[in-house]
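Engineer: this one's structure only:
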């Protein structure tokens, strides 16, 4: 009896093992057949791809052996495989990593590669982090309609025009007053700069500015900072397969990364939209939200097909709030850090501003042509810091010939922008801070075509003009009023970036000495 039971158990065990082996063989053969039938000739080079898991083991090996962050891993791939690298990942995800100025610029302007975002799952919840909505992550007609509408509205409110100068100057005045309260004592500028820069876009989108001590405003900025503090696993998921994120984030105990901050901001934005809807007056357009509600109402009443909707409004407003706060405020933090790091540059900027503007008034936009070195310094700060090192992914809707390679249909393109702004083939001494590279032989400012810090092609930064105006006004006003020095008890200046959604400096203390 015992022998019979043992044989029975052994038979069951062998059956289970046979099923498992058969399943593995089936999956491997299916993967090989699928790969053969869908083989694309002339693929870009890349790490070896394994059955089912693709080249994921390669990334894990790099991470464990070298303890590299994602940006370092991408630079390693660039050095090893060249400007176009193909990565096969689990779940059929295909990634094409583009690096170096030539490849980056051509990919951003290529008709088959430069316009679309990866499609998101149809059942993706609009309240999840990556959902294909808004201006940043949408594609096709939805993106085109929102981009056209947004540009029209922003121009209508004066954004990017000289008439908007007073609005930025006023906010800069509040910032300078806050700094003066410190009387030259060390302070950490992150929250203060975020307050000031965010208020500029808030005045356009929300129709108001916030006081710097407003607790709700502080909370909003805290959540924005939380979006940048991505844990490693979440960062890898978003970088390599954003369309997979909605599913993985539903798994209990899976690291959520920036999810909590994102949802908190979204709820706050929804409350602001609801307040606008309850006080909406079509004869009194206060801001972008009112303009959106008015246009959506008009098109619906006329039966015009439109992608404008309540869900889209919330997503677009959130895009503006985040993009209009983080990039410019982070650039200003780098600017002051570099002024401490390169005191000779700071001294020359002071001398030029004093010579052109004098000490009795603040710089204006009309002074800009007469401040070539100052303009060159701003350009160099943006190039040198390269805060948006990896831009949002794009998507190959069709098989596309690119450079000497074939990009498979359905590939996601990840663009290594920092490699373009530090490419030795177009930038002399790219790792040196040299504002003079933006000056010609006559000392006049020039901006070479390979300076693509705002991107290129149809998806170039929508807020480029506003960002440039803000950077010029905030930077020149701060330099006119203060000299920036390292705190006496501070450690040596750290110019290595902190990894996150943007490459920001690590927190530092600075002394603003009134001039």
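Structural biologist: Great, that's in hand. Note that the structure is a prediction, hence the values are computed from the model and not measured. Residues are numbered from 1 along each chain as shown.

Engineer: for the rest of this, base every contact and every neighbour count on C-alpha atoms.
Structural biologist: Fine.

Engineer: ok, residue 424 touching residue 430?
Structural biologist: Yes. Using Cα atoms under 8 Å, residue 424 makes contact with residue 430 at a distance of 5.8 Å.

Engineer: more neighbours: these two, which one.
Structural biologist: residue 430 (18 against 14; other Cα atoms under 10 Å).

Engineer: let me know how buried residue 37 is, in neighbour terms.
Structural biologist: Neighbours of residue 37 under the rule other Cα under 10 Å: 9.

Engineer: correction: residue 283
Structural biologist: 7.

Engineer: what about it, which SS state?
Structural biologist: Three-state call for residue 283 (DSSP: H, G, I helix; E, B strand; the rest coil): coil.

Engineer: so which residue is dead centre in this structure?
Structural biologist: residue 388 (5.1 Å; Cα atoms, centre = their mean).

Engineer: that residue against residue 500, yeah?
Structural biologist: No. Applying Cα under 8 Å as the test, residue 388 and residue 500 come out as separate, 9.7 Å apart.

Engineer: who's in contact with the residue nearest to the centre of the chain?
Structural biologist: 327, 417-418, 501-503 (Cα atoms under 8 Å, 6 or more residues apart in numbering).

Engineer: and here's the other structure:
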């Protein structure tokens, strides 16, 4: 049953990518590319006569698929963690709402252009990425040759995993690491700061390909959710625990939440 479900999912996703490809092919304006796929298709045309042309449809479909995959699952899981931490830290939720209300109001749709005007909300997202550590071991990489690091030999083609938790929960880097405190990512003037050790999307040249997509999605989705709804515990005396389940990502256990429309909040 599981294999059949996965196969059907893959068929649907391949059709989605194919439709996306055909749509971009038919509307392509090389002088006015509207997104990544248009830019890639333009490069495909420019390099079509070259003997060693690495720009092709197969590569494009794989890249777009990776972008969707890398920027959706982690995003939805992170949003669940944000809601869960809002239940435990209602003051954080209120500060985020006050900021959203000040910048957007209750009717104007949130925009990425105003991202810099919501530093506290941005800091709350960063703190969730740190404390929840959705991808605690990032994704596997491999060394292409023998590498010597701090006296250890790492053989060629060895799989390498980065233990992000060892950084995010290091009290010498993040004071009181078990406490959810967005203020740790704000300076004295209330502007966002990004410590060198804040690497939820891994680091180096092979950093997560979906980082920018995920960051934009998180901001737009969360500010829209905060603007329209208040998140409350089902039972204020018995909050859901903050332990998670480790699978493809580290996700919160099932929990119940009351979602109240802002116009209904008394």
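Structural biologist: Looks like it came in fine. Source: prediction; values computed, not measured.

Engineer: so after superposing, what's the score?
Structural biologist: Put the two chains on top of each other and the TM-score (TM-score structural alignment, normalised by the length of structure 2) is 0.81; 258 aligned residues with a Cα RMSD of 3.1 Å.

Engineer: just to revisit the earlier point, structure 2: which residue goes with the residue nearest to the centre of structure 1?
Structural biologist: Alignment note: residue 388 of structure 1 maps to residue 135 in structure 2; criterion TM-score structural alignment.

Engineer: could you do residue 430 of structure 1 as well?
Structural biologist: Counting by TM-score structural alignment, residue 430 of structure 1 lines up with residue 177 in structure 2.

Engineer: now swap in residue 486 of structure 1 and tell me
Structural biologist: Checking TM-score structural alignment: residue 486 of structure 1 goes with residue 233.

Engineer: picking up where we left off before, for residue 349 of structure 1, see how far away the residue nearest to the centre of structure 1 is.
Structural biologist: Separation of residue 388 of structure 1 from residue 349 of structure 1 (Cα to Cα, to the nearest Å): 26 Å.

Engineer: before we move on, what about residue 170 of structure 1?
Structural biologist: Noted for residue 170 of structure 1: a distance of 22 Å to residue 349 of structure 1, by Cα to Cα.

Engineer: so between the two, which is more surrounded?
Structural biologist: Each of residue 170 of structure 1 and residue 349 has its neighbours counted (other Cα under 10 Å); residue 349 has more, 23 against 12.

Engineer: tell me the contacts of that one?
Structural biologist: Residues in contact with residue 349 of structure 1, defined by Cα under 8 Å, 6+ apart, are 373-374, 479.

Engineer: residue 84 of structure 2 too?
Structural biologist: So residue 84 of structure 2 contacts 240, 242, 252 (Cα under 8 Å, 6+ apart).

Engineer: looking at these, which is nearest residue 140 of structure 2?
Structural biologist: Closest approach to residue 140 of structure 2 among the contacts of residue 84 of structure 2 (Cα to Cα): residue 252, at 22.4 Å.

Engineer: the counterpart of that closest one in structure 1: how many residues sit nearby?
Structural biologist: Aligned counterpart of residue 252 of structure 2 in structure 1: residue 505 (TM-score structural alignment). Per other Cα under 10 Å, the neighbour tally for residue 505 of structure 1 reads 20.

Engineer: and the gap between residue 505 of structure 1 and residue 430 of structure 1?
Structural biologist: Distance, residue 505 of structure 1 to residue 430 of structure 1, using Cα to Cα: 19 Å.

Engineer: where does the helix or strand containing residue 60 of structure 1 end up in structure 2?
Structural biologist: Per DSSP states H and E: residue 60 of structure 1 is located in helix 56-66. The counterpart of helix 56-66 of structure 1 in structure 2, using TM-score structural alignment, is absent.

Engineer: what does the very next helix or strand once past that helix contact?
Structural biologist: Note on helix 56-66 of structure 1: by DSSP H and E, the next helix or strand toward the C-terminus is helix 70-81. Outside of helix 70-81 of structure 1, the residues within contact range by Cα under 8 Å, 6+ apart are 45-46, 59, 62-63, 84-85, 97, 99, 235-236, 389-390, 416, 419.

Engineer: what's the angle between the helix or strand following helix 70-81 of structure 1 and helix 56-66?
Structural biologist: The helix or strand immediately downstream of helix 70-81 of structure 1 is strand 84-88, counting by DSSP H and E. Strand 84-88 of structure 1 runs at 110 degrees relative to helix 56-66, counting by axes from the mean of the first three to the mean of the last three Cα atoms, to 10 degrees.

Engineer: find me the equivalent region of strand 84-88 of structure 1 in structure 2.
Structural biologist: Going by TM-score structural alignment, strand 84-88 of structure 1 lines up with nothing in structure 2.

Engineer: check stretch 174-190 of structure 1 too.
Structural biologist: Residue span in structure 2 matched to stretch 174-190 of structure 1, by TM-score structural alignment: none.

Engineer: then stretch 463-474 of structure 1?
Structural biologist: With TM-score structural alignment as the criterion, stretch 463-474 of structure 1 aligns to 210-221.

Engineer: what helix or strand does residue 375 of structure 1 sit in?
Structural biologist: Residue 375 of structure 1 is located in helix 372-385, with elements delineated by DSSP H and E.

Engineer: quick one: list the elements packing against that helix.
Structural biologist: helix 310-341, helix 343-356, helix 464-481 (3 or more Cα pairs under 8 Å, 6 or more residues apart in numbering; DSSP states H and E).

Engineer: after superposition, how close is it to structure 2?
Structural biologist: Helix 372-385 of structure 1 differs from its equivalent in structure 2 by a mean of 1.3 Å after superposition (mean Cα distance after the TM-score superposition for structure 1).

Engineer: looking at this, residue 512 of structure 1 is in a helix?
Structural biologist: No. Counting by three-state DSSP, one finds residue 512 of structure 1 to be strand, located in no helix.

Engineer: can you flag which of the contacts of residue 84 of structure 2 belong to strands?
Structural biologist: Among those, the members found in strands (DSSP state E) are residue 252.

Engineer: for the contacts of residue 84 of structure 2, which one is nearest residue 21 of structure 2?
Structural biologist: Nearest member of the contacts of residue 84 of structure 2 to residue 21 of structure 2, counting by Cα to Cα, is residue 252, at 35.2 Å.
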